[in-house]
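1. return a 3D structure for these sequence lines:
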Amino acid sequence: MTAIDITASGASGASGTIVVTGGARGIGRAICRALAGAGYAVAINYAHSAAQADELARTIRAAGGRAAAIRADIGDPAQIPGLFAAAEAELGPLAGLVNNAGILGDRLRIDEQTPAGLAALLAVNVTGSILAAGEAVRRLSTRHGGTGGAIVNISSVAARLGGLAGLVPYAATKGAIETFTKGLAAEVAREGVRVNAVAPGLTATDMVSPEMTQYAAGDGVPMGRVGTPDEIAAAVLYLLSPAASYVTGASLTVSGGR
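-> Below is the predicted model:
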């Protein structure tokens, strides 16, 4: 695990609070650590992983950073406003959002999918991300009295490749996120809010099965391996940073060439 380097924050000029949905585990956890290392205050959102979220917040604070673990289910629209209110109350004004929370859904052929399963998938991956972005825009946009900021949506190369067998609905949700990113970026571009996406390929998290890892090591990924959460986090950090000040409506693919 990469160490958190709080001393790097002075060079980056990072400040403000970033909400990371689904921040307790996997890619979200790596993103939280990278943001804390760059000097941001991090609101670590979680739905079920309370122990992991609390441990991560303690680790960041012990290294000299600022973090708070905040429970909210992104699949429940009623809980999303409270997440942002709690983040600002605990850590200060919002500077950005990382829409990372997502689920794979049921790994089934399309003719075996159920309405309930699809509704749960869409609630988290699409509706939740859109509503969270809306809460961020209300706080960041100069139209609402904000000072600007950035939103990064976590997409997937599955949006362009159609997804692995049994994960076609998941790929469709990520296609929606790609379209949403471009549309929202144009909508708020003159209000000081940049909106971009990162599209990971196969990444070493608990969502990736041994079968997927073997696929990557074979002919599935040109680089012959799965990515690491830290590699995805580095791309997110760039898009949130002043170094990407003229980047909006983009989707940065981090997939080992897949």
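
2. CA only for contacts and neighbour counts going forward, please
-> Fine.

3. list the contacts of stretch 156-169.
-> Contacts with stretch 156-169, where a contact means C-alpha atoms under 8 Å, 6 or more residues apart in numbering, come from 104-110, 118, 170-175, 178, 198-201, 253, 255, 258.

4. please provide the structure for the following sequence as well, for comparison with the first:
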Amino acid sequence: MGGLCLITGASSGIGAAVARMAAARGYDVAIIYHSNRAGAEAVAADVRAAGQTALLCPGDVATPEGVAAIFAQIDSHGAPLTALVNNAGVVDLPARVTEMTHARLRRMFDINVIGAILVAKEAVLRMQDRGGAIVNISSAAARLGSGGQYVDYAASKAAIDIFTKGLSDEVAASGIRVNAIRPGLIDTEIHAKGGLPDRAQKLAHMVPMKRTGTAEEVAEAVLWLMSDAAAYVTGAVLDVSGGR
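-> Okay, the predicted model is just below:
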């Protein structure tokens, strides 16, 4: 497809892998990040080394003002937005539901759900006259529930699954395809951010394939859903979880 691909949470992990792969396949990339400027700049350097334009966009998807600021930067760039990868998300320290606070839940849903919906809204407004592709990053936790660890995170990702289906139905006639990826145990920094840096490796034995996945393996699935090879695929949720 080519054009401009906007990726939230693109300074590390899956988002960074998608950004690098998108550039290698002919996309210019808008790299959205919250606080990790060094990571975002490293990704931007790789995008430019691939011969594509990199647009660095600091912004907080958890607030309407932050989302507006992101799209103001996109609009000033002038290139048509053809793809969105809704990747920004957070986990928290493991906790039972009886231990969760309103503040924890508010942060989780502001970023993982409300932020993703508001970003998708703005993308649709810019794609509806020419079509495009949206890929939401969900999680296998949406199926597994994550009891005793991250029930709130799992619930936020389940919301993304059904949002994907509903939005896909709304915008299909405008030529916009909306799909989601459910990664499983992927070896990225998100586990350390949740206080369990070795979590993926310790749980790898539960995966039928007996290993963790890589950010690049998730990125391959994202790029396929963005591409014309998936032209008749919308409203789908694809597991990239090693069979778990």
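
5. give me the subset of the contacts of stretch 156-169 of the first structure lying in strands.
-> Among those, the members found in strands (DSSP state E) are 198-200, 253.

6. which of those has the most neighbours?
-> The member of those surrounded by the most neighbours (other C-alpha atoms under 10 Å) is P200, with 27 neighbours in all.

7. what residue of the second structure matches up with it?
-> The alignment partner of P200 of the first structure in the second structure, by TM-score structural alignment, is P183.

8. so what's that match up against?
-> Neighbour list for P183 of the second structure: 137-140, 218, 239-241 [criterion: C-alpha under 8 Å, 6+ apart].

9. how about these in a markdown table, adding distance to T63 of the second structure?
-> Rendered in a markdown table, the data for those read as follows (distance: C-alpha to C-alpha, whole Å):
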| residue | distance to T63 of the second structure |
| --- | --- |
| I137 | 19 |
| S138 | 20 |
| S139 | 22 |
| A140 | 26 |
| V218 | 27 |
| D239 | 29 |
| V240 | 29 |
| S241 | 31 |
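
10. before we move on, back to that, just the buried ones from the contacts of stretch 156-169 of the first structure, in ChimeraX syntax?
-> Selection command for ChimeraX covering only the buried members of the contacts of stretch 156-169 of the first structure, criterion 16 or more other C-alpha atoms under 10 Å:
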select :104,105,106,170,171,172,173,174,175,178,198,199,200,201,253,255,258
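
11. which strand or helix spans T234 of the second structure?
-> For T234 of the second structure, there is no helix or strand it lies in under DSSP states H and E.

12. to clarify, my last question referred to A11 of the first structure.
-> With elements taken from DSSP H and E, the one containing A11 of the first structure is helix 9-12.

13. counting contacts, what elements does the helix or strand following that helix pack onto?
-> For helix 9-12 of the first structure, the following helix or strand on the C-terminal side (DSSP H and E) is strand 17-20. Other helices and strands packing on strand 17-20 of the first structure, by 3 or more C-alpha pairs under 8 Å, 6 or more residues apart in numbering; DSSP states H and E, are helix 26-38, strand 41-46, helix 80-91, strand 94-99.

14. repeat that with 6 Å
-> If contacts are counted by 3 or more C-alpha pairs under 6 Å, 6 or more residues apart in numbering; DSSP states H and E, strand 17-20 of the first structure sits against strand 41-46, strand 94-99.

15. okay, those strands in JSON lines with mean neighbour count and distance to G183 of the first structure next?
-> Formatted as JSON lines, these follow (neighbours: other C-alpha atoms under 10 Å; distance: least, C-alpha to C-alpha, whole Å):
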{"stretch": "strand 41-46", "mean neighbour count": "29", "distance to G183 of the first structure": "25"}
{"stretch": "strand 94-99", "mean neighbour count": "27", "distance to G183 of the first structure": "16"}
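
16. now render those as JSON lines, adding distance to G192 of the first structure.
-> Formatted as JSON lines, those follow (distance: least, C-alpha to C-alpha, whole Å):
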{"stretch": "strand 41-46", "distance to G192 of the first structure": "20"}
{"stretch": "strand 94-99", "distance to G192 of the first structure": "11"}
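
17. contacts only, for the residue positioned nearest the centre of the second structure.
-> By C-alpha atoms, centre = their mean, the mean C-alpha position of the second structure lies nearest to N87, the distance being 1.5 Å. In this structure, N87 of the second structure makes contact with 8-9, 137, judged by C-alpha atoms under 6 Å, 6 or more residues apart in numbering.
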